[in-house]
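Enquirer: Coordinates for the following, if possible.
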Amino acid sequence: MVHSMTAFARVERAGVYGTLSWELRSVNHRYLEPHLRLPEAFRDLEGSVREALRQGLSRGKVECTLRFSEENAAPSLQIDEQRAGQLIAAAERLSSMISQPALIDPMTVLSWPGVLVSQNADPQALNAEAKALFTAALDELKAGRNREGVELARLIEERLQAIRVEVAALRELIPGMLAAQRQKILDRFAELSLEADPQRLEQELVMLAQKSDVAEELDRLSTHVGEVSRVLKTGGAAGRRLDFLMQELNREANTLGSKAFDPRSTQAAVNLKVLIEQMREQVQNIE
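Expert: You can find the predicted model right below:
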């Protein structure tokens, strides 16, 4: 299976300390080029994120953005027992001086400044959670690249089949086209009442037929089409190999066009170049 270089993934997770979210965007590129946007508190993750990308992807420009929000963080409070004890002791001493003191209200004690203390987020725990979440985001991105890769392979296979049909049709037409070209030349000589050495004329006609023969180009086109299909089925990081094969297919189509001596062969060469260009555009997105 081949993989696309274009995909998007977003994962979010709410925890005790707040909400973490990763956004990963991937587009085509000659090499693997990661771009990381991390909050300052998560800079320690950069090395492990880059290594995970290197292990999981071969090519593509990948933008990775991490966001962290504490707005929805679950309250995590601790009681400063020493301070609360001091406050209660002072209240009890004051109560002993009053004839009918009121009971000490715990909520009043808790509302006193410094009795309730907020628990700060643990940086190591946050980094570990962000790293685990990145793994999930990367898996989602790879799944998206795989799905699009399947679609790209299908589109390319459709063009390959169209090329097979075009090549087969032209192969059948070539003998008749060569015979028609030969007869056209003989008719022209007869029309002009020119006398020619039959042996010399036959040699020239053979040479002209050889120059016009595109059997070799059609064979190479068929070979390259078979190789493209094989690479698509083999999968992996096949983008560069497929790009090379597109160049070779285009080279053969150009040669076919330069040898064209009949409107039908000219049209076939144009059709082939259109199909190859359509495949080349799709191949640019394959990893």
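
Enquirer: drop to CA atoms for contacts and neighbour counts, all remaining ones
Expert: Will do.

Enquirer: Sketch out the helices for the chain, chain order is fine.
Expert: Ranges of helices within the chain are 46-56, 81-95, 106-110, 123-191, 198-212, 215-234, 239-258, 263-283, based on DSSP state H.

Enquirer: mind checking how far residue 270 is from residue 75?
Expert: Distance, residue 270 to residue 75, by C-alpha to C-alpha, to the nearest Å: 69 Å.

Enquirer: The two: who's more crowded?
Expert: residue 270 (16 against 11; other C-alpha atoms under 10 Å).

Enquirer: I'd guessed that one sits against residue 258; true?
Expert: No. Counting by C-alpha atoms under 8 Å, residue 270 sits too far from residue 258 to count as a contact (11.0 Å).

Enquirer: mind listing what residue 269 touches?
Expert: Residue 269 is in contact with 253, 254, 256, 257, 260, counting by C-alpha atoms under 8 Å, 6 or more residues apart in numbering.

Enquirer: how near is the first one to residue 224?
Expert: Residue 253 sits 11 Å away from residue 224, taking C-alpha to C-alpha as the criterion.

Enquirer: can you check the second one too?
Expert: In this structure, residue 254 lies at 14 Å from residue 224, with C-alpha to C-alpha as the measure.

Enquirer: Same check on the fourth one?
Expert: Shown here: residue 257 relative to residue 224, a distance of 17 Å by C-alpha to C-alpha.

Enquirer: sorry, back to before: same list, the contacts of residue 269, but as a markdown table with distance to residue 218 and neighbour count please.
Expert: Below are the contacts of residue 269 laid out as a markdown table (distance: C-alpha to C-alpha, whole Å; neighbours: other C-alpha atoms under 10 Å):
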| residue | distance to residue 218 | neighbour count |
| --- | --- | --- |
| 253 | 9 | 24 |
| 254 | 12 | 17 |
| 256 | 8 | 25 |
| 257 | 12 | 19 |
| 260 | 13 | 19 |
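
Enquirer: run this one through as well so I can compare:
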Amino acid sequence: MIQSMTGFGKHVIQLPSKKITIEIKSLNSKNLDLNARIPSNYREKELELRKIIANSLLRGKVDFGLYIELTGNETTTKINEEVVKTYMDQLGNMANGDNLRLLDIAMRLPDALKTDKADIDEEEYKTIQEVLKKALSEINIFRTEEGKVLEKDFITRISSLQELLEEVKKMDVERIGTIRERLEKAVADLKVELDKNRFEQELIYYLEKYDITEEKVRLKNHLDYFSSTLTSADSNGKKLGFISQEIGREINTIGSKANFAPMQQLVVQMKDELEKIKEQMLNVL
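Expert: Below is the predicted model:
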């Protein structure tokens, strides 16, 4: 089953004095491109959190946000009283003013506030890990649902390519006959004496260059392989991309060998279907 690289997951938990929120968004990317926004006191845990995310999401442009909102009396930021008093004394010496005005100015000056670096609470960190896992579960469910939509589209496109291939097979007999008649007419118009046996040999050699039997067989195999890969247990976006390239090569070769307008029209339709597959393939995990 395939997964999309587009997804969103969010989980919130309320602790006695804090609310912890984790949001994860992902878009398509060739590799894992992870952008993390976390509080400064949890920076030392960033690598661990990144590893958890990488193991779950594997690929995509991922935005991860950890938000901790204080809802109680707990705070790590305090007023630096000695510094503020010194500022107010100096301001009072320089100009007259009421204390509230001086305090307002003093609080804006450097070092008026100090932040104590709080040690990481291990129980709180365990809670954050659990919240992260739940958010990852939500985004993976989102990705799976998006993947089902992509899978339906791929099945439709591959089915269309198989139908067009069957039309190519039916048309191939007529194509060879038409090319042969065209060549025989061209030679007849020259009105020259030819060795019939030699002409037949050259004609067969010429027609062999336009033979697409191998291309038809390989194209069918690639289409079948694409369909079976869609139903595999893992999401194989890169593998499906490689198979799409092989499908494109066979279609291009059939087009270059066709030398027959009705078949070339079918090839154009096949290219159109394949292009739509490739566009969607960019979003497959």
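
Enquirer: Now render the helices of the first structure as JSON lines, adding distance to residue 26 of the first structure.
Expert: JSON lines is the format used below for those (distance: least, C-alpha to C-alpha, whole Å):
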{"stretch": "helix 46-56", "distance to residue 26 of the first structure": "11"}
{"stretch": "helix 81-95", "distance to residue 26 of the first structure": "52"}
{"stretch": "helix 106-110", "distance to residue 26 of the first structure": "51"}
{"stretch": "helix 123-191", "distance to residue 26 of the first structure": "8"}
{"stretch": "helix 198-212", "distance to residue 26 of the first structure": "47"}
{"stretch": "helix 215-234", "distance to residue 26 of the first structure": "21"}
{"stretch": "helix 239-258", "distance to residue 26 of the first structure": "15"}
{"stretch": "helix 263-283", "distance to residue 26 of the first structure": "16"}
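
Enquirer: who wins for proximity to residue 16 of the first structure among those?
Expert: With distances scored as C-alpha to C-alpha, the stretch of the helices of the first structure nearest to residue 16 of the first structure is helix 123-191 (9.7 Å).

Enquirer: And that closest one against the second structure, how far off on average?
Expert: Here the mean offset of helix 123-191 of the first structure against the second structure after fitting is 1.3 Å, by mean C-alpha distance after the TM-score superposition for the first structure.

Enquirer: what's the angle from that helix to helix 263-283?
Expert: 170 degrees (axes from the mean of the first three to the mean of the last three C-alpha atoms, to 10 degrees).

Enquirer: Do a quick rundown of the strands in the stretch 1-150 of the second structure.
Expert: 7-14, 18-27, 32-37, 60-70, 77-79, 113-115 (DSSP state E, counting those that start in this stretch).

Enquirer: List the contacts of the longest one.
Expert: Applying C-alpha under 8 Å, 6+ apart, the external contacts of strand 60-70 of the second structure come out as 5-6, 17-39, 285.

Enquirer: Give me the buried subset of these.
Expert: For the contacts of strand 60-70 of the second structure, a neighbour count by 16 or more other C-alpha atoms under 10 Å gives the buried set as 5-6, 18, 20-29, 32-34, 36, 285.

Enquirer: neighbours around residue 79 of the first structure, how many?
Expert: Residue 79 of the first structure: 14 neighbours (other C-alpha under 10 Å).

Enquirer: which residue in the first structure lines up with residue 55 of the second structure?
Expert: Aligning on TM-score structural alignment places residue 55 of the second structure opposite residue 55 in the first structure.

Enquirer: In the second structure, what range does stretch 161-174 of the first structure match?
Expert: By TM-score structural alignment, stretch 161-174 of the first structure lines up with residues 159-172 in the second structure.

Enquirer: ok, now stretch 261-269 of the first structure?
Expert: When the second structure is aligned by TM-score structural alignment, the counterpart of stretch 261-269 of the first structure is residues 259-267.

Enquirer: so how far is that stretch off the chain centroid?
Expert: Distance of stretch 259-267 of the second structure from its chain centroid, counting by C-alpha atoms, centre = their mean, to the nearest Å, is 34 Å.

Enquirer: Not counting its neighbours along the chain, what's nearest residue 21 of the second structure?
Expert: The spatially closest residue to residue 21 of the second structure, leaving aside those adjacent along the chain, is residue 12, at 4.4 Å (C-alpha to C-alpha, 6 or more residues apart in numbering).

Enquirer: Equivalent analysis for residue 279 of the first structure, please.
Expert: Excluding the flanking residues, the one nearest residue 279 of the first structure by C-alpha to C-alpha, 6+ apart is residue 156, at 5.6 Å.

Enquirer: what's the matching residue for residue 218 of the second structure over in the first structure?
Expert: So residue 218 of the second structure corresponds to residue 220, using TM-score structural alignment.

Enquirer: What is the neighbour count of its match?
Expert: Using other C-alpha under 10 Å, residue 220 of the first structure has 15 neighbouring residues.

Enquirer: Next, the contact list for the nearest residue to it once chain neighbours are set aside, please.
Expert: In space, and not counting its chain neighbours, residue 220 of the first structure is closest to residue 252: 7.2 Å by C-alpha to C-alpha, 6+ apart. Each residue near residue 252 of the first structure by C-alpha under 8 Å, 6+ apart is listed here: 217, 218, 220, 221.

Enquirer: For ChimeraX, write the selection for the buried entries among those.
Expert: Selection of buried members from the contacts of residue 252 of the first structure for ChimeraX, criterion 16+ other C-alpha under 10 Å:
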select :217,218,221
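
Enquirer: List which of the contacts of residue 252 of the first structure are still in contact in the second structure.
Expert: Retained in the second structure by both residues aligned by TM-score structural alignment, their matches' C-alpha atoms under 8 Å are the following of the contacts of residue 252 of the first structure: 217, 218, 220, 221.

Enquirer: Which one of those residues is nearest to residue 79 of the first structure?
Expert: Distance to residue 79 of the first structure across those (C-alpha to C-alpha) is lowest for residue 221, with 79.0 Å.

Enquirer: Can you tell me what residue 188 of the first structure aligns to in the second structure?
Expert: By TM-score structural alignment, residue 188 of the first structure lines up with residue 186 in the second structure.

Enquirer: do you know how far residue 68 of the second structure is from residue 53 of the second structure?
Expert: The value you get for residue 68 of the second structure to residue 53 of the second structure, if C-alpha to C-alpha is used, is 19 Å.

Enquirer: More neighbours: the two, which one.
Expert: Per other C-alpha under 10 Å, whichever of residue 68 of the second structure and residue 53 has more neighbours is residue 53, with 21 against 17.
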